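> quick one: sequence plus predicted model below, questions after.
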Amino acid sequence: MTSRMASSELKENLEDEKMLLTRGLKSLLPHVLRRIIRLNRLSISNTSGMAEGYKQANVVILHKSLADDFEKFCHANDGPLPLLYRSQPGDWKCPSLSSDSDIRTDCLQYRVYEHGVCTGSLKSLKEYSEQLKDMVTFYLGCSFSFEKAVLSAGIPVRNVEQKCNVSMYKTAVPCYSVSPFCCNLVVTMRPIPESKLEAAVLATSELKEAHGAPIHMGDPGLLGIQDLSKPDYGDPVHLHPGDIPVFWACGVTGAEAVINCRAPLAFTHSPGCMFITDLKNNNVGSLRGVPQVHCISQDPLHFSIVSAEAAQKIKTLETLIGIDPGDRGIIHLQRQDELLKACLAISHARSVLITTGFPTHFTYEPPEENDGPPGALAIAAILQALEKEVAIVTDQRAMDLNKKIIEEAVQLGILKKPIPLLNYQRESADSALMFLCDNGNSGRPRYDHLIAIERAGMAADGNYYNARKVNIKHLVDPIDELFLAAQTISGVTTTGVGDGGNELGMGKVKDAVKKHIKNGDVIACDVEADFTVVAGVSNWGGYAIACALYVLRTCEVHDRYLRKAVGFPQSSQKMVWLSALPSVSKEEKLLKTLVRHGVRSGKTASLEMEVDGLPFYNTHSLMIEKLLQEVQK
């Protein structure tokens, strides 16, 4: 009987080896591969490319006393740690994942951890069988599982092409902690041709149990990764010309958590040496909405993700504010998707600096018009609700006026708290850099994004003009220099909002201003912003930015990308964000405040309830209602 069994097993093993030689690893069934791995017949270092279309799993083995907390840690960080199966203590099988497995032998290689220190690598855990009786095995999803979907989408998998393990890196992104488990996120990197980025996102976004969509695309420094050629785990994978580094959450995060918890004894698979399951890699609908990819920065290179549904809402907002009630010809200045790209960049920003103020009424005191401040405060209010740092920079002569406006905005419930009010003066050649960066160090900017809304912009001759070609330079501080300096600082992006072409940031469309706007050849602003939002009234641009930021923050696709697939969605904050948006009531009260302080309508200089000569009710109030209706659809 024993002889017949041995003969049968030998025959089976010979058949396995024959299949291995003739068919290759990628087409073998999982149970065959596990058997070959169990017999230690493979001289390879990782399982990438094996058993195409089947799920592979990261493995973490912990003492049963830690199991409940580790499971909570997985649920709290399901991007890097999608839980496929949790065993009972001492159970070496996983019946829901495979029919004939033994976790002690079925990974290519294991790591042993004692008190948080890796003390060795093993081909088998059988020598620890006694200890394993009190231990629980966690099987966690792996990005190797999505490789077939990526290949099927016509996207190269460079590490398979280069016959090496995938690159894995520790990041500066903290996971959500569940005591005693805390660590930073680990990611895999795959070079993807820029033209294939959206296809790569589409191919992986629904595969939640294989980590789902990428969590970052572009400069590795934004994740705290200093050198792609030196991965923390795995092998360096070389980028081809035109490739973009794309990062997915990685199950090796679990190993980092094991190290930090300092358990007396724990085991994991060796990075890249996965457990191969019998389960096909089916879509499980991890995200709502088809994702789109947009480039939001060239220095550093940075792409963002948003659902098609959210993107369409923001495009509709852009269309709504693009009407031209003053018949100025602004349709010729508009650039498609600038609102979307600007707001994606702002959404990723930690700290935002806003400027406004157009002293067009040079014969009055104060000379400011009332287009600009309401839009600026609308943006500031949603930024506060999103818990971003925000400050306002304005002219020295207007500091007291703006301080009073901000104080009253807090009293009216428009702002949650006062906003720091700053002034900029040019004292030396590096004044702008000193203002924007800690000690003038361009590697340490204080702000990630600058926004100018209805802010007088410098023309090509160095002067500042109102729409009637009157030079108002004597009333304007050189805040343009901050936007010019921002162009030289990596990681700082800018947005300009305007309605006539003479506003700060409109330099991006100055040729169209000169051609299509009255007096454009003289008044056109020469200073560019990265993104230019053109509106019929600049306040509308501010309202639209606030609404678009709300749309992005409530978009599941974008939210996951923002938080790098760690932690939980902040859906409980939705009402807080919604209440921070402009409303007819709030904007009416603010406009009355401006009128009381002598801030006049831009076109007529009247102290009435109007902006740019247009009545608040049935013009501005109607626009606010339309924007709010769109975001709440």
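Right, received. Where do you want to start?

> from here on, just use CA atoms for contacts and neighbour counts.
Will do.

> contacts for the longest helix anywhere in the chain next, please.
In the chain, with assignment by DSSP state H, the single longest helix is helix 2-23. Outside of helix 2-23, the residues within contact range by C-alpha atoms under 8 Å, 6 or more residues apart in numbering are Leu28, Val32, Ile36.

> stretch 65-77 now?
81-83, 136, 175-181, 565-568.

> closest one of the residues you listed to Leu265?
For Leu265, the closest of the contacts of stretch 65-77 turns out to be Val136, at 11.9 Å, with distances computed as C-alpha to C-alpha.

> pull the contacting residues for that closest one.
Neighbour list for Val136: Ile61, Leu62, His63, Lys64, Ala67, Arg86, Ser87, Gln88, Pro89, Gly90, Asp91 [criterion: C-alpha under 8 Å, 6+ apart].

> what about the residue nearest to Gly357 when sequence neighbours are not counted, which helix or strand?
Spatial nearest neighbour of Gly357, excluding adjacent residues (C-alpha to C-alpha, 6 or more residues apart in numbering): Arg455 at 4.9 Å. Taking DSSP states H and E as the criterion, the element that holds Arg455 is strand 449-455.

> which neighbouring elements make contact with that strand?
Strand 449-455 is packed against strand 351-357, strand 493-498, helix 538-553, with contacts defined by 3 or more C-alpha pairs under 8 Å, 6 or more residues apart in numbering; DSSP states H and E.

> just want the angle from the last one to strand 449-455.
What it means is helix 538-553. 150 degrees (axes from the mean of the first three to the mean of the last three C-alpha atoms, to 10 degrees).

> list the helices and strands helix 538-553 packs on?
Packed on helix 538-553, when contacts are counted by 3+ C-alpha pairs under 8 Å, 6+ apart, are helix 308-321, helix 338-348, helix 373-385, strand 449-455, strand 493-498, helix 556-562, helix 621-631.

> use this one as the comparison:
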Amino acid sequence: MKIGCARGQNWRITAGGASPEDPGMLSVRFLKSVLPASARSLIRAGRLRAAGTSAVSQGFKQANIVIVNKQFADDFEKFCLANNGPLPLLYRSKPGEWSSPILTATSDIRTDCPQYRKYEGGNVTGNLNSLVEYTQQLKDMVTFYLGCSFSFESAVLEAGVPIRNVEQGCNVSMYKTSIPCIGIGSFQCNMVVTMRPIPVDKLEAAVQVTHPMEDAHGAPVHIGHPGIIGIEDLSSPDFGDAVEVQPGDALVFWACGVTGGEAVRSCKSPLAFTHAPGCMFITDLRSEQEVDSSCAADSETPRVFCISQNPSHYSIASVAAVEKIKALETLIQQDPGNRGIKHLLIEDELLKASLSLSHAKSVLITTGFPTHFNHQPPEETDGPPGAIAMAAMLQALKKSVVIVTDQRALKMNKKIIEEAVEQGVMKTPVPIVSFQDDGEDSALKFLCHDGNPQFPRFDHLIAIERAGMAADGNYYNARKVNIKHLVDPIDKLFQTAEDIPGIVTTGIGDGGNELGMGKVKEAVKKYIHNGDLIACDVKADFAVIAGVSNWGGYAVACALYTLNTCTIHERYLRKAVGFPKTSEMDRCIPALPTVSKEEKLLEVLVKHGIRSGKTGNLGMEVDGLLFHDTHSSMINQLMDITLGQVQSN
């Protein structure tokens, strides 16, 4: 039962268990249940001055406040609309309007926040308990009421997710970030976020509860290491209080309405006001607390996955996108060569690798398996098509892509890329480079600017059908032939990347002797023919297993397209600033693999003397399987899952 506040009582706040019947004491328990109108009365009467409103009037929406002169109001409204994540607009007042009729039955913005901030020329010049003395100036000012994450706290608690700052009786932690908002007029600033430590096993529940509550900032904009979004010292929040993180907690960051204060600073208006951080305006509107028990099965429900351990980083995608990528993964796991790859499979590796790639800005790809040591060139037709398919999609997503290959094959691969562009297989050329182990720090210098691990050149390394080093330091084809003399030590890049925070690695293979398959080495040794000798010893963070490695490359391209057409994932990528870009993904459809493009590319490879891996045939086949209809059928099935229709040849 909701209770109000009796008149004449002189309440004070205590984090302890004192009851509201104790004169002069206002317990946290009482604050949770007090009705909004009563809470505003307490504030107006000076009983809750400078008090944070987290957990006050639980179940009701709270609002951030920004008050600017009417000459700035239109631009600020546009700024809010362009940055809806941190600044969800609940109500814009008329000039000189103290009330907020769609938010409260009775209120007065001059008195109903526990504390305000005053800005002059972009500087904070004081904290105020009331704005009544500025009544004359406020007649020419407009008040913006913006959604607040305090509004979702009761729903999060009802879902069984703890809120640490409420447990600890303190304000939420708020931090300035390196995430730029979309600038409008004189409003230019970076986003401010709130941080709530959430137990890892409760992450998905917290995301699913907050996702639909867009007027309270919606789903998180970042989960993981604070440095990824420019926060250097978690123990020193820019606003609010430092919250103690418990063992097993992940750091979860939501967009924050205090961003409005940063925008006011950038505007440098002669006079402006905001609420003091954490001291919100409490509305009469109920929060969305009812969560449909069937939401976990809804196609637009968010799922959460860890995509990096060093540093910790999680990503989000919808159930629909996840299930589509799982279907892609299942499809490519057909084993036409009967190699026993089912024993190497790890669930969701394609999904996690693709999520990580979706966040990457710069990607390094390597391929090349010189299995035909008696021929020139010794390469096979498996690998390059999958590498180029991934590169084409990464390019379409505006990511930097570089391919690294053996020095002896550099000229040939550059020519293949040129002809791939001429044939329309990819839009623009990809730089082709080589790597030589010229000293102790050669790999570090290759991967990082000036050899400094704090500044990596690449976010993600991918190896697809790339010969991998075995435990004895040699490189073997499936028939146990040592081909070390044909292989440059690109493995060292993957080994070095293990110790560089921010670089994620993926290996794509079909037999266990490929670079990155060290992650499943024991299974390779046990189940794959000759595995005890040929098994790659170098691991990757993610091991994508496919019946033919090219299929894995095609699936990654399809998964990247799927993720970037997912509104939930796309919002998380852009950190809820700017406008949705999923509609722009039509430009990426031409980057998807098709039967026509892959047939042209295979013809280019054959022209350069590159042979089928299993048979050594110089013809339209890969791993001894004819392009028509084995590989063409696989491509069509992948497109059927990705686009919902089979692509014509």
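Here it is on my side, so go on. Predicted model, so just to flag it, every value in this text is computed and none were measured.

> what TM-score do we get after superposing?
The TM-score (TM-score structural alignment, normalised by the length of the first structure) is 0.96; 624 aligned residues with a C-alpha RMSD of 1.7 Å.

> residues touching the residue nearest to Gly357 of the first structure, list them.
Contact analysis of Arg455 of the first structure by C-alpha under 8 Å, 6+ apart lists Thr355, Thr356, Gly357, Phe358, Gly372, Gly498, Glu503, Leu504.

> OK, contacts around the counterpart of the first one in the second structure?
Structural alignment (TM-score structural alignment) places Thr355 of the first structure against Thr366 in the second structure. Shown in contact with Thr366 of the second structure (C-alpha under 8 Å, 6+ apart): Ala387, Ile403, Val404, Thr405, Leu461, Ile462, Ala463, Ile464, Arg466.

> tell me the secondary structure at the aligned partner of the second one in the first structure.
Looking back up the chat, that one is Ile403 of the second structure. Using TM-score structural alignment, the partner of Ile403 of the second structure in the first structure is Ile392. Classification of Ile392 of the first structure using DSSP: H, G, I helix; E, B strand; the rest coil returns strand.

> now do the contacts for Ile392 of the first structure.
Under the criterion of C-alpha under 8 Å, 6+ apart, the neighbours of Ile392 of the first structure are Leu353, Ile354, Thr355, Ile419, Pro420, Leu421, Leu422.

> does the first one touch Lys388 like I think?
Spelled out, it's Leu353 of the first structure. No - in this structure, Leu353 of the first structure sits apart from Lys388 without contact. The criterion is C-alpha atoms under 8 Å, and the distance is 10.6 Å.

> the more surrounded of those two?
Comparing Leu353 of the first structure with Lys388 by other C-alpha atoms under 10 Å, the one with more neighbours is Leu353, at 22 against 16.

> burial count for Tyr476 of the second structure?
Neighbouring residues of Tyr476 of the second structure were enumerated by other C-alpha under 10 Å; the total is 25.

> tell me the residues of the first structure aligned with stretch 413-429 of the second structure.
Applying TM-score structural alignment, one finds that stretch 413-429 of the second structure aligns to the residue range 402-418 of the first structure.

> show the end-to-end separation of that stretch, please.
Terminal residues of stretch 402-418 of the first structure lie 11 Å apart, using C-alpha to C-alpha, to the nearest Å.

> centre of the chain to that stretch, how far?
Mean C-alpha position of stretch 402-418 of the first structure versus that of the full chain (C-alpha atoms, centre = their mean, to the nearest Å) differs by 30 Å.

> list of residues touching it?
Outside stretch 402-418 of the first structure, the residues within contact range by C-alpha under 8 Å, 6+ apart are 377-378, 380-381, 384-385, 419, 421, 580, 582, 586, 589-590, 593-594.

> just the buried ones out of these, please.
Among the contacts of stretch 402-418 of the first structure, those that count as buried by neighbour count (16 or more other C-alpha atoms under 10 Å) are 377-378, 380-381, 384-385, 419, 421, 580, 582, 586, 590, 593-594.

> still on that earlier bit, so can I have JSON lines of the helices and strands packed on strand 449-455 of the first structure showing distance to Leu622 of the first structure?
Formatted as JSON lines, those follow (distance: least, C-alpha to C-alpha, whole Å):
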{"stretch": "strand 351-357", "distance to Leu622 of the first structure": "23"}
{"stretch": "strand 493-498", "distance to Leu622 of the first structure": "20"}
{"stretch": "helix 538-553", "distance to Leu622 of the first structure": "11"}
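
> tell me which of those sits nearest to Leu140 of the first structure.
When these are ranked by proximity to Leu140 of the first structure, the top entry is helix 538-553, at 28.3 Å, counting by C-alpha to C-alpha.

> what range in the second structure does the closest one sit on?
Aligned by TM-score structural alignment, helix 538-553 of the first structure falls on residues 549-564 of the second structure.

> any idea how far the most centrally placed residue in the first structure is from Arg288 of the first structure?
Among the residues of the first structure, Leu562 comes closest to the average C-alpha position under C-alpha atoms, centre = their mean, at 3.5 Å. Note on Leu562 of the first structure: its distance to Arg288 of the first structure, by C-alpha to C-alpha, is 15 Å.

> and what of Asn58 of the first structure?
As it turns out, when the distance is counted by C-alpha to C-alpha, Asn58 of the first structure lies 26 Å from Arg288 of the first structure.

> check Ala203 of the first structure too.
For Ala203 of the first structure, the distance to Arg288 of the first structure (C-alpha to C-alpha) stands at 14 Å.

> out of the two, which sits in the more crowded spot?
The neighbour comparison of Ala203 of the first structure against Arg288 (other C-alpha under 10 Å) goes to Ala203, with 22 against 14.

> check contacts around whatever residue of the second structure lines up with that one.
Matched by TM-score structural alignment, Ala203 of the first structure corresponds to Val209 in the second structure. Listed by C-alpha under 8 Å, 6+ apart, the contact partners of Val209 of the second structure are Ala155, Val156, Ala159, Val291.

> between the buried ones among the contacts of stretch 402-418 of the first structure, which is nearest Ile346 of the first structure?
Taking these together and measuring to Ile346 of the first structure by C-alpha to C-alpha, the closest member is Ala380, at 11.5 Å.

> wait, isn't that closest one in contact with Val390?
Yes - under the criterion of C-alpha under 8 Å, Ala380 of the first structure is in contact with Val390, at a separation of 6.5 Å.

> what touches both of these two?
Taking C-alpha under 8 Å, 6+ apart as the contact rule, the neighbours common to Ala380 of the first structure and Val390 are Ile354.

> which stretches in the stretch 101-250 of the first structure count as strands?
With DSSP state E, counting those that start in this stretch applied, the stretch 101-250 of the first structure shows strands at 110-114, 117-122, 135-141, 167-174, 184-193, 216-218, 233-234, 243-249, listed in chain order.
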